[in-house]
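*Asks:* only the shape, not the letters, is given here:
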């Protein structure tokens, strides 16, 4: 190849790459994350995990927020009780799942699993992979796109064999992963045990070590979180992450049902009202106060792993 021809080819390849970057690569997190994804009326909604989140105080650790040397002012606390800007091989916070078993045909079951990630940065992969080990090594069985806002991703795997215990892992990039076990259907048991919980106060942050140890000892077949998984109100992504970090060592290896309640969607009360509009976040009139896009993000994060709904049609306001 003549030098001039070779240079021309390289130039064209370079132009092609540049055009691809300009148009955007849908396999990576884009450079311009929308800082107000829920509209101008609520510019701060879920703000700790949106836009250039890594530049905000919520992304700074307590050490970096300490007063300068010689300053006797009280040390400032970070806005959230855990680090958000974490090592990139730890970005998968947790996974949560259920398995729907048709009567009499456990090998035709449906596995639904959701993965929750810490906020990602521009240029990082916006996809996660689901792998299982059925005794012959790890095999990829699904790939899912990470949602923004929310930083969650969902898998739906049909024809799942619910008679077997199967290790799984969710992977992101080259090194990040979260692992657990898909339990078999306890069909041979004469009775099953269910652990029921609700109202996970955000005023008492930190791990739930005693509770988790008790749950492990009881070894329930199913976990049911009946609402108010978080009280972070207008910061659901951070609140949901907080919940997952507290309970991930028990939800990683057994099915779990989570249903949102009033505080999950940022309200003091929630009457539903068929999806009608509430006049204030107190929620004592009408239905939902915050935008449909925010309510649907909350519902997606908390319920995408649940069995398929009997009626998937949204209610008033396109909530569903």
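*Replies:* Looks like it came in fine. Worth saying up front: this structure is predicted, and the values here are computed from it rather than measured.
*Asks:* only C-alpha atoms for contact and neighbour calcs from this point on.
*Replies:* OK.
*Asks:* list the buried residues for the longest helix anywhere in the chain?
*Replies:* Determined from DSSP state H, the single longest helix within the chain is helix 3-23. Buried residues in helix 3-23, counting neighbours by 16 or more other Cα atoms under 10 Å, are absent.
*Asks:* elements contacting the helix or strand just after it?
*Replies:* Taking DSSP states H and E as the definition, the helix or strand that follows helix 3-23 towards the C-terminus is strand 92-100. Packed against strand 92-100, as judged by 3 or more Cα pairs under 8 Å, 6 or more residues apart in numbering; DSSP states H and E, are the following elements: strand 109-117, strand 166-172, strand 176-182, helix 236-251, strand 256-258.
*Asks:* any idea of the angle the longest one forms with strand 92-100?
*Replies:* In this case it means helix 236-251. In this structure, helix 236-251 runs at an angle of 70 degrees to strand 92-100, with axes from the mean of the first three to the mean of the last three Cα atoms, to 10 degrees as the basis.
*Asks:* just to revisit the earlier point, just put the helices and strands packed on strand 92-100 in CSV and tack on distance to residue 97 and mean neighbour count.
*Replies:* Shown next, in CSV, are the helices and strands packed on strand 92-100 (distance: least, Cα to Cα, whole Å; neighbours: other Cα atoms under 10 Å):
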stretch, distance to residue 97, mean neighbour count
strand 109-117, 4, 23
strand 166-172, 11, 20
strand 176-182, 8, 19
helix 236-251, 8, 21
strand 256-258, 6, 21
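*Asks:* here's the one I want to compare it with:
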């Protein structure tokens, strides 16, 4: 209690002892302990606020670094594309002086007047015109191919912000009539009507246990038929093996339709992912659950703003599929 001795005036201690000689010391010890705990709590809260401030600043720095990296890559692509631009040879003009001199008849001594330039043969001029025309066409084709390279270099970056991830509630679940390993679910996504989702959630999962559960779904995939049933979204699961699968769970208090976002990737999702771009296939290897059970993309957590982080119920250090 030495650290709190300076919090109490001797006269206050004397007054307490006078009021209650028997329990006065215990009362003073109680107040000193309470004062010490209050001070430690204040220090801890200040430390937590400072830590949160540092986390926000670090996230901002990461975002700035990613933007600078993207700008540098774009500049490098433009520079590489410019180096591929064809350099057209300078147009070759016929040497009129030498041609004139070769075709000009010698004038007699003392003759005066202007020299008459003989015209070039018609076959030679038409051949040159054809050559120039063909060179021009070849140059246009090369320039067009280089512009295609430039457009490829400026293609948009592929990151997790292109995925439309939202919270959904499983209203009902049943085994697929044509595939026992698949489950057909009706999911409330906060829209006017529910979505049908066909997924493979492991052999241990029972349809009746899924009913009423909250889950995270990828909503901007193209609808497709799976064994005759149209699936309108993709259910995200945490997976170690085909026999060890869990639903990715949104934070407590989430409601159907809540968006899952990423602090370092604030872009808007695509209206619909194009299958030829293979966006999901490119991003899926970086979607993982860390050692704390928190879902993340390249270390950036899955987050429902104002409600918390998405987690695996019990698995750690596994993939998300």
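*Replies:* Thanks, I have the structure now. Not measured: the values here are computed from a predicted model.
*Asks:* now what about the TM-score between them?
*Replies:* These two chains, once laid on top of each other, score a TM-score of 0.22 by TM-score structural alignment, normalised by the length of structure 1; 114 aligned residues with a Cα RMSD of 6.6 Å.
*Asks:* so which of the helices and strands packed on strand 92-100 of structure 1 gets nearest residue 20 of structure 1?
*Replies:* strand 166-172 (22.4 Å; Cα to Cα).
*Asks:* okay, the angle between that closest one and strand 92-100?
*Replies:* Using the same axes, to 10 degrees, the interaxial angle of strand 166-172 of structure 1 with respect to strand 92-100 works out to 140 degrees.
*Asks:* packing partners for strand 166-172 of structure 1?
*Replies:* Contacting strand 166-172 of structure 1 under the criterion 3+ Cα pairs under 8 Å, 6+ apart are the following elements: strand 92-100, strand 127-133, strand 176-182.
*Asks:* need the ones you listed in CSV (columns: distance to residue 17 of structure 1).
*Replies:* Output for those, formatted as CSV (distance: least, Cα to Cα, whole Å):
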stretch, distance to residue 17 of structure 1
strand 92-100, 29
strand 127-133, 21
strand 176-182, 27
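*Asks:* and residue 15 of structure 1, which of those strands is closest to it?
*Replies:* Nearest to residue 15 of structure 1, of these and by Cα to Cα, is strand 127-133 at 26.0 Å.
*Asks:* what are the buried residues along that closest one?
*Replies:* Neighbour counts over strand 127-133 of structure 1 (16+ other Cα under 10 Å) mark 127, 128, 129, 130, 131, 132 as buried.
*Asks:* export the helices and strands packed on strand 92-100 of structure 1 to a markdown table and append columns for distance to residue 213 of structure 1.
*Replies:* Supplementary listing: those in a markdown table, determined by distance: least, Cα to Cα, whole Å:
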| stretch | distance to residue 213 of structure 1 |
| --- | --- |
| strand 109-117 | 23 |
| strand 166-172 | 21 |
| strand 176-182 | 17 |
| helix 236-251 | 9 |
| strand 256-258 | 17 |
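*Asks:* of the ones you listed, which is nearest residue 21 of structure 1?
*Replies:* Closest of those to residue 21 of structure 1 is strand 166-172, at 21.2 Å (criterion: Cα to Cα).
*Asks:* and the angle for that closest one with strand 127-133?
*Replies:* Going by the same axes, to 10 degrees, strand 166-172 of structure 1 makes 160 degrees with strand 127-133.
*Asks:* circling back to that earlier point, do you know which of the helices and strands packed on strand 92-100 of structure 1 lies nearest residue 194 of structure 1?
*Replies:* Closest approach to residue 194 of structure 1 among these is made by strand 256-258 (9.6 Å; Cα to Cα).
*Asks:* between the helices and strands packed on strand 166-172 of structure 1, which one is nearest to residue 222 of structure 1?
*Replies:* Here strand 92-100 is closest among those (Cα to Cα), at 9.1 Å.
*Asks:* measure how the closest one sits relative to strand 109-117, angle-wise.
*Replies:* Here strand 92-100 of structure 1 runs at an angle of 160 degrees relative to strand 109-117 (the same axes, to 10 degrees).
*Asks:* buried sites along strand 92-100 of structure 1?
*Replies:* Quick answer for strand 92-100 of structure 1 (16+ other Cα under 10 Å): 92, 93, 94, 95, 96, 97, 98, 99, 100.
*Asks:* against residue 152 of structure 1, how distant is the nearest residue to the second one once chain neighbours are set aside?
*Replies:* Just to be clear, that refers to residue 93 of structure 1. Once flanking residues are discounted, residue 93 of structure 1 sits nearest to residue 117: 5.2 Å by Cα to Cα, 6 or more residues apart in numbering. Applying Cα to Cα, to the nearest Å, one obtains 6 Å for the distance of residue 117 of structure 1 from residue 152 of structure 1.
*Asks:* residue 216 of structure 1: neighbouring residues, count only.
*Replies:* Using other Cα atoms under 10 Å, residue 216 of structure 1 has 12 neighbouring residues.
*Asks:* and it, what element?
*Replies:* For residue 216 of structure 1, the secondary-structure element it belongs to, assigned by DSSP H and E, is helix 209-218.
*Asks:* buried stuff in that helix?
*Replies:* If you call a residue buried by 16+ other Cα under 10 Å, then helix 209-218 of structure 1 has these buried ones: residue 212.
*Asks:* for that helix, give me every contacting residue.
*Replies:* 195, 247, 249, 250 (Cα atoms under 8 Å, 6 or more residues apart in numbering).
*Asks:* do that again at 7 Å, thanks
*Replies:* Helix 209-218 of structure 1 is contacted from outside by residue 250, using Cα atoms under 7 Å, 6 or more residues apart in numbering.
*Asks:* tilt between that helix and helix 236-251?
*Replies:* If you take the same axes, to 10 degrees, helix 209-218 of structure 1 sits at 40 degrees to helix 236-251.
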